[in-house]
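**Student:** got a predicted model here, sequence first, then my questions.
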Amino acid sequence: MKHNRILVVVGYFPYPCHFGGAIDVYGRIEALNKLGYIVDMVCSCKAMPLDEDFTAMQLITENIYITERNNRVTDLIFSQPLQAQSRKSLKKVKLEKVYDFVILESESTAPILENETLKVSKIALRVHNDESKYFFQLGNSSSNIFKKLYYYLDALKFRRFSKRVFDKADRLWFISKDEYNVFAEQEQWAQKSFHLPSASVQLPAQQKLGGRNVLFIGSLFMPNNINAIKWYLDNVHSKLINDFPDYSFVVVGSTGDVKEEDVLSMLSGYSNVEVHFNVPDLAPFYAEAALFVNPMQFGTGVKLKSLNAINNGLPLVSTHVGSEGVGLIDKEMFLKADSPHDFYAAIVRIFSAKPEANAAMVKKAQDFLNNNDYLTLLKKETDDLIKQA
């Protein structure tokens, strides 16, 4: 029996969309709305969302349930990853509706499956990353010994935990084409694996592409992003200052649990750097930038910051880590650079090119990324899931 109702379970409140994962979640809920589904949402949050943010999500959902997320040192002794253990309150939220299927936004929301009030026919898991590899990479990028140990510990726990959640799910929606190819080759998951690209919340934009502003947008509480910023500043930034007096590096991001003064302290020794925290609208920063850089050295899966930059009309210079899992063609759709020399040279190439040439590269990348009709793909998946119910 079709109820035309879907439950989306998220490990954070997805609005405002300050980072790539939130954009993907928000865009999917918005798309489900357009397809005629009633969407309820459960969020596991460390703090209550602001009233205006809650109101914004109510425009595309019917019922919103907020559960408390608690990180406790004692939770490290459990076999579940801390990311899931800290969201165990998902087991207790009282759900009153019957759902065609539930969408788990990553394995960390799997505790909802132990909720006795959850009435659902099918389970779809959004695979944002290979979590075990992702947390191992976070461990590599962190300079804090205690955080490093925590990341490595969760990486080991996710090896088993992710497999159990994969087995329970009726559909695995991979955001990364590369990770989809890996898991789809494994017999037990081949029939349930599907590559579902990132949802976009806007149409591709065009920018004037003038000036010398180099932009980076990312979560400033994530160690791999902080590592990327420091790598860029230590290896590329000073040479650009010497060669282009009007150059500046603009960093924009959400801080999460990190104090703004700690980020400012880290960047205090560098000139020609602007920092903006927790801004409600990213559009002005895209509009004033000449290009976007993603100098990430550690990470797995699709880096949505790169896709969002292209969709917002900026040329992309990225390491292979920052551009993997999508299929962008180097020198045609973006510029790949892994060494300091190549990264500097790629930025200079964009600075030196005519705006029309840079815009043509962006347009080719946008056409490639938007080749798939997201609504059509999502409708096919939801229809197939409901038929199986």
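**Tutor:** Okay, I see it. Numbering: from 1, shown residues only.
**Student:** contacts, neighbours, all on C-alpha from now
**Tutor:** Fine.
**Student:** skip ahead from the helix ranked longest in the chain and say which helix or strand is next.
**Tutor:** Ranked by number of residues, the top helix in the chain under DSSP state H is helix 145-168. Next helix or strand after helix 145-168 toward the C-terminus (DSSP states H and E): strand 171-174.
**Student:** mind giving me the packing neighbours of that next one?
**Tutor:** strand 119-127, strand 193-195 (3 or more CA pairs under 8 Å, 6 or more residues apart in numbering; DSSP states H and E).
**Student:** export those strands to JSON lines and tack on distance to I241 and mean neighbour count?
**Tutor:** Converted to JSON lines, these look like this (distance: least, CA to CA, whole Å; neighbours: other CA atoms under 10 Å):
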{"stretch": "strand 119-127", "distance to I241": "40", "mean neighbour count": "21"}
{"stretch": "strand 193-195", "distance to I241": "42", "mean neighbour count": "21"}
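**Student:** of these, which is nearest R164?
**Tutor:** Closest of the helices and strands packed on strand 171-174 to R164 is strand 119-127, at 11.8 Å (criterion: CA to CA).
**Student:** after the closest one, next one along is what?
**Tutor:** Sequence-wise, the next helix or strand downstream of strand 119-127 (DSSP H and E) is helix 131-141.
**Student:** one step back: CSV for the helices and strands packed on strand 171-174, including distance to F54?
**Tutor:** Shown next, in CSV, are those (distance: least, CA to CA, whole Å):
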stretch, distance to F54
strand 119-127, 23
strand 193-195, 30
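**Student:** also this one, for the comparison:
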Amino acid sequence: MKLHVVSFQVPYPPDYGGLIDVYYKLKALKEAGCSVVLHTYRYGMEEQPALLDVADDVHYYERFTGWRSMFSFLPYIVYSRRNRLLLKYLCADDSPILFEGLHTCYFLSHPLLKDRAKWVRMHNIEHDYYRFLGKSCSSWREKCYYYLEAWKLKHYERILLHADKVFAITHADAACFIRKYPPVLTYCLPCFFDDTKVNRATDAPVGMGNYVLYHGNLSVLENIRVVDYILEHLVPGIDVDIQVVIAGKNPDKCLQDKISRLPNVVLVANPSLEEMEGLIALARIHLLLTFQNTGIKLKLIYALMKGRGHCLVNPMMIPDAGFEELCTIVDGEEAQVAAIRELYHVSPEPEALEWRYQALKEMGYDNRVTLILR
């Protein structure tokens, strides 16, 4: 089988949620014998030769960023990707096309692609995501941008009626798309991720680190808000001998200063893949909170699959039924502080970790099983 995949961004290195799903999906397709032609937008990124390990051919396109792309009824994230060279290459044969997110759907309804098999991967409900970003902003200019983009995305979403299939990332999202667009075949396709070197109970090193871990992209508004909450509401209530590690990409100066003033909080900025895997493997508690219940949080999958500590989450972090059995769900700062104090001194049993790993695989979080099912 030959497949065109249109990615919203260069999916290498796969260092945050959406790119992780795209990259490891390409890898799984390649391993399953699929011939992949990757189309991707590079803004601020060089060509990545490593992508030829997961795709047979790679085409790069410029994205038309800047104010000129703002003045359109189409969402900025869509209109700025209107490169007609993409349409030319998509028309080179009659192979199916997988569009990664609404971002890449500018040509989904084009007459030249009318008779093609067209599939759309939805990483979340985009207008909800942008509305939540607007709520998290302090700048009125940023609020205006995110709220306007959310409004545009809500109306633009009807473009999905031109797709043959929609692959939602959670059952909740799939139910939403089925209700809104009944003519389109919609499936829940669990996220793809790096399922190698999984730290199961049977192959993990002896011992655990003496820390609680929060990790994520520290330049993303949602994650900054969570870190502020941890520093201001949870850290003051826990024992001073319980170390909290905040790890992730590109923390700003303000966040670095806040953390430096707290004696039992350590910042690990821009860790390598190996460093991050080590932190995840040895954390006593994975403190995974969110105030934005959109899509799937891949950090939760990684913590459950590759970590051996407890996963302490708030209700918004749970993407689908089944996860409540794998995590400790606690809401409210007092209850979260109490849970940290209690869980820190109790290590999960090896049998419980093995059961957690197998339960995730049975829920579909297995790249090979995912491809067989679809």
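**Tutor:** Yep, it's here. None of the values given here were measured: they were computed from a predicted structure.
**Student:** rewinding a little: show residues contacting the longest helix of structure 1.
**Tutor:** The contact list for helix 145-168 of structure 1 (CA atoms under 8 Å, 6 or more residues apart in numbering) reads 79-83, 107, 110, 123, 125, 131-136, 138-140, 142, 172, 188-189.
**Student:** ditto for stretch 1-11 of structure 2
**Tutor:** Stretch 1-11 of structure 2 has contacts (CA under 8 Å, 6+ apart) with 19-20, 22-23, 33-43, 45, 48, 51, 90, 95-101, 103-104.
**Student:** stretch 39-51 of structure 1 now?
**Tutor:** 5-13, 29, 32-33, 60-70, 87, 89-90.
**Student:** what strand or helix carries E62 of structure 1?
**Tutor:** With secondary structure defined by DSSP H and E, E62 of structure 1 is part of neither a helix nor a strand.
**Student:** so D331 of structure 2: helix, strand or coil?
**Tutor:** Three-state call for D331 of structure 2 (DSSP: H, G, I helix; E, B strand; the rest coil): coil.
**Student:** that one -> structure 1?
**Tutor:** Matched across to structure 1, D331 of structure 2 falls on D338, judged by TM-score structural alignment.
**Student:** quick one: map R212 of structure 1 onto structure 2.
**Tutor:** Taking TM-score structural alignment, R212 of structure 1 has N210 as its aligned residue in structure 2.
**Student:** ok, Y12 of structure 1 next?
**Tutor:** Using TM-score structural alignment, Y12 of structure 1 lines up with Q9 in structure 2.
**Student:** that match - how many residues pack around it?
**Tutor:** Applying other CA atoms under 10 Å, we find 21 residues neighbouring Q9 of structure 2.
**Student:** if I've got this straight, it is in a strand?
**Tutor:** No - assessed with three-state DSSP, Q9 of structure 2 is coil; it does not lie in a strand.
**Student:** distance check, it against G278 of structure 2.
**Tutor:** 27 Å (CA to CA, to the nearest Å).
**Student:** likewise for G33 of structure 2?
**Tutor:** 32 Å.
**Student:** out of those two, which sits in the busier spot?
**Tutor:** When neighbours are counted by other CA under 10 Å, G278 comes out ahead of the other of G33 of structure 2 and G278, with 15 against 10.
**Student:** tell me the residue in structure 1 aligned with that one.
**Tutor:** Here G278 of structure 2 is matched to P284 in structure 1, going by TM-score structural alignment.
**Student:** kindly report the same for T186 of structure 2.
**Tutor:** Alignment note: T186 of structure 2 maps to S193 in structure 1; criterion TM-score structural alignment.
**Student:** so who does that match touch?
**Tutor:** 171-174, 180, 183-184 are the contacts of S193 of structure 1 under CA under 8 Å, 6+ apart.
**Student:** do that again at 6 Å, thanks
**Tutor:** Each residue near S193 of structure 1 by CA atoms under 6 Å, 6 or more residues apart in numbering is listed here: 172, 184.
**Student:** what about it, distance to L375 of structure 1?
**Tutor:** According to CA to CA, S193 of structure 1 and L375 of structure 1 sit 18 Å apart.
**Student:** report how many residues lie close to the aligned partner of G322 of structure 2 in structure 1.
**Tutor:** The alignment partner of G322 of structure 2 in structure 1, by TM-score structural alignment, is G327. By other CA under 10 Å, the residues close to G327 of structure 1 number 14.
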